[in-house]
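Asker: Structure for the following, please:
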Amino acid sequence: MRVALFVTCVNDAVYPSTGIAVVKLLERLGVEVDFPPGQTCCGQPQFNTGYRRETEPLVRRMGRVFEGYDHVVTPSGSCAAMVRDNYPRIARKGSDPQLQRVSDALVPRMYELTEFLVDVLGVTDVGAYFPHTVTYHPSCHGLRMLGLGERPRKLLEAVKGLELRELPGSEECCGFGGTFAMKNSDVSVAMGEDKVRNAASTGAEVLCGADNSCLMHLGGLLHRQEAPQRALHLAEILASTEKEPLG
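Answerer: Model (predicted):
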């Protein structure tokens, strides 16, 4: 089984520890992971801002970079959803037949991390150890577009030492929404403040999510409020072990 890591722009530039955690986790489970160095952006910022034609070269590049792999795994629901939901739309509207070939080839092989663990590897207990209280925020893309459902929660519930606490209003958007946070900053901040207030009410030490774009927004709010709670990607919790606790 040939597996490639699509680390995404946010993780590559801001949260490399998440990408490292994914590799550590998958290798612990017996998966050999490749990291194609030619990978760049999937095109989500451009497409969501209305620049479909400018997204097309990035679609073609993604097709070339990840050609030949059985599975492409990413620790980002929003980027996985970009490929699976929007690449077919881009292909239908584009004039280049190569776009359709890329979409047809890549979409079935693109997996968000928790999907890959539960659906492909068939595991929920990944041998993790994380002795902390945690509350989980499901991102909009993972919740609504990918339909991740209970997969992240099942993985967290199987972590040794972890106490999972329910997040009030968990299905509400955190307010990030990519360029929405820049174009509508006041609304974005207000939504984020609601989310971190709910997270604080749980008393959990860690606010966990499966998408670092959301966690960047929420983590920034927590930092500015000097809150004791910290934001942490699910992959870093799952990669933590009793021998090498990341907590």
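Asker: rest of the way, CA atoms for contacts and neighbours
Answerer: Fine.
Asker: burial count for residue 2?
Answerer: 12 (other C-alpha atoms under 10 Å).
Asker: Return the residues in contact with it.
Answerer: Going by C-alpha atoms under 8 Å, 6 or more residues apart in numbering, residue 2 touches 32, 33, 34, 68, 69, 70, 71.
Asker: Alongside the first, I'd like the structure of this one:
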Amino acid sequence: MSKSSPVVDLFIPCFIDQIRPKIAWDTIKVLKSVGCRVRYKAKQTCCGQPAYNAGFWKEACSVAEKLIDEFDDENAYVVAPSASCIGMIRNAYTDILKSEEKLEKYYSLQKRAFELSEFLVDVLGIEQLENVCFPHRITYHDSCSALRECYISDAPRKLLQSIKGLEIVEMSGIETCCGFGGTFAVKFPAISAAMAEQKLQNASQTTTEYVVSTDFSCLMHLESYAKKNNISLNFLHIAEILANDC
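Answerer: Below is the predicted model of the structure:
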């Protein structure tokens, strides 16, 4: 694959598609601004994580096989504005795939799938975007999937630190879970809410205006708790900041 004009097949998580599609459009804008040729496969659905985490591995396998067949161009990267989905694709499919044919295609996909900030920094070598401004103080939330499944920590911070007017203030307990965890929040709502409360207390102590992350699932969880409890913080996906013109 040529890095001078990379071809990117965009994978958009279910919850971004349904709840905040602006993140998808901002992801496209960012990728195009660095010279990528972006393609979107309209029949794409899910990475299979909800079924996998709930123990429905047969159903998760069907979804995974569909994704593998759709993103089968070995000359294209697969980029998602979600470390959670990328972590699922990279790490869980070997548990559920049974077909040798699908496994062979999967190993190619596994090497080509990246979270947005990781792709920009670690694959393209871009640590600064031109004509991007965000004159605000922010604190950054490390999602569990980014940290523990994809080992992403430095890439989003490098990009954010390069933006004109933006100041990052790190919160305490940066490696602590926000409490979402997909079905965890449904099965254990009291524990999930307590973890969100602690995370937002840490964020509020930074006296920043925004909480930013690579994962909208975490932000969705934290924003819901903040609204319910009148906590005055704003929540943005990193793509929404990287697409903010001066």
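Asker: if we can go back for a sec, what about the second structure, which of the contacts of residue 2 of the first structure hold up?
Answerer: With both residues aligned by TM-score structural alignment, their matches' C-alpha atoms under 8 Å, the contacts of the contacts of residue 2 of the first structure that the second structure also has are 32, 33, 34, 69, 70, 71.
Asker: Pull out the buried residues from these.
Answerer: Among those, those scoring as buried are 33, 71 (criterion: 16 or more other C-alpha atoms under 10 Å).
Asker: Among the kept ones among the contacts of residue 2 of the first structure, which ones are in strands?
Answerer: 33, 34, 71 (DSSP state E).
Asker: Closest one of those residues to residue 173 of the first structure?
Answerer: Distance to residue 173 of the first structure, by C-alpha to C-alpha, is smallest for residue 71 among these, at 29.0 Å.
Asker: Identify the residue of the second structure aligned to that closest one.
Answerer: Counting by TM-score structural alignment, residue 71 of the first structure lines up with residue 77 in the second structure.
Asker: Please apply the same query to residue 182 of the first structure.
Answerer: Per TM-score structural alignment, residue 182 of the first structure is aligned with residue 186.
Asker: how close does that match sit to residue 155 of the second structure?
Answerer: Separation of residue 186 of the second structure from residue 155 of the second structure (C-alpha to C-alpha, to the nearest Å): 31 Å.
Asker: ok, now residue 200 of the second structure?
Answerer: Counting by C-alpha to C-alpha, the gap from residue 200 of the second structure to residue 155 of the second structure is 23 Å.
Asker: Ok, residue 238 of the second structure next?
Answerer: Distance from residue 238 of the second structure to residue 155 of the second structure, by C-alpha to C-alpha: 11 Å.
Asker: neighbour-wise, which of these two wins?
Answerer: residue 238 (26 against 18).
Asker: That one contacts residue 212, doesn't it?
Answerer: Yes. Using C-alpha atoms under 8 Å, residue 238 of the second structure is in contact with residue 212, at 6.0 Å.
Asker: in the longest helix belonging to the first structure, what counts as buried?
Answerer: In terms of residue count, the longest helix belonging to the first structure (DSSP state H) is helix 185-201. Residues of helix 185-201 of the first structure classed as buried: 188, 189, 191, 192, 193, 194, 195, 196, 198, 199, 200 (neighbour count, 16+ other C-alpha under 10 Å).
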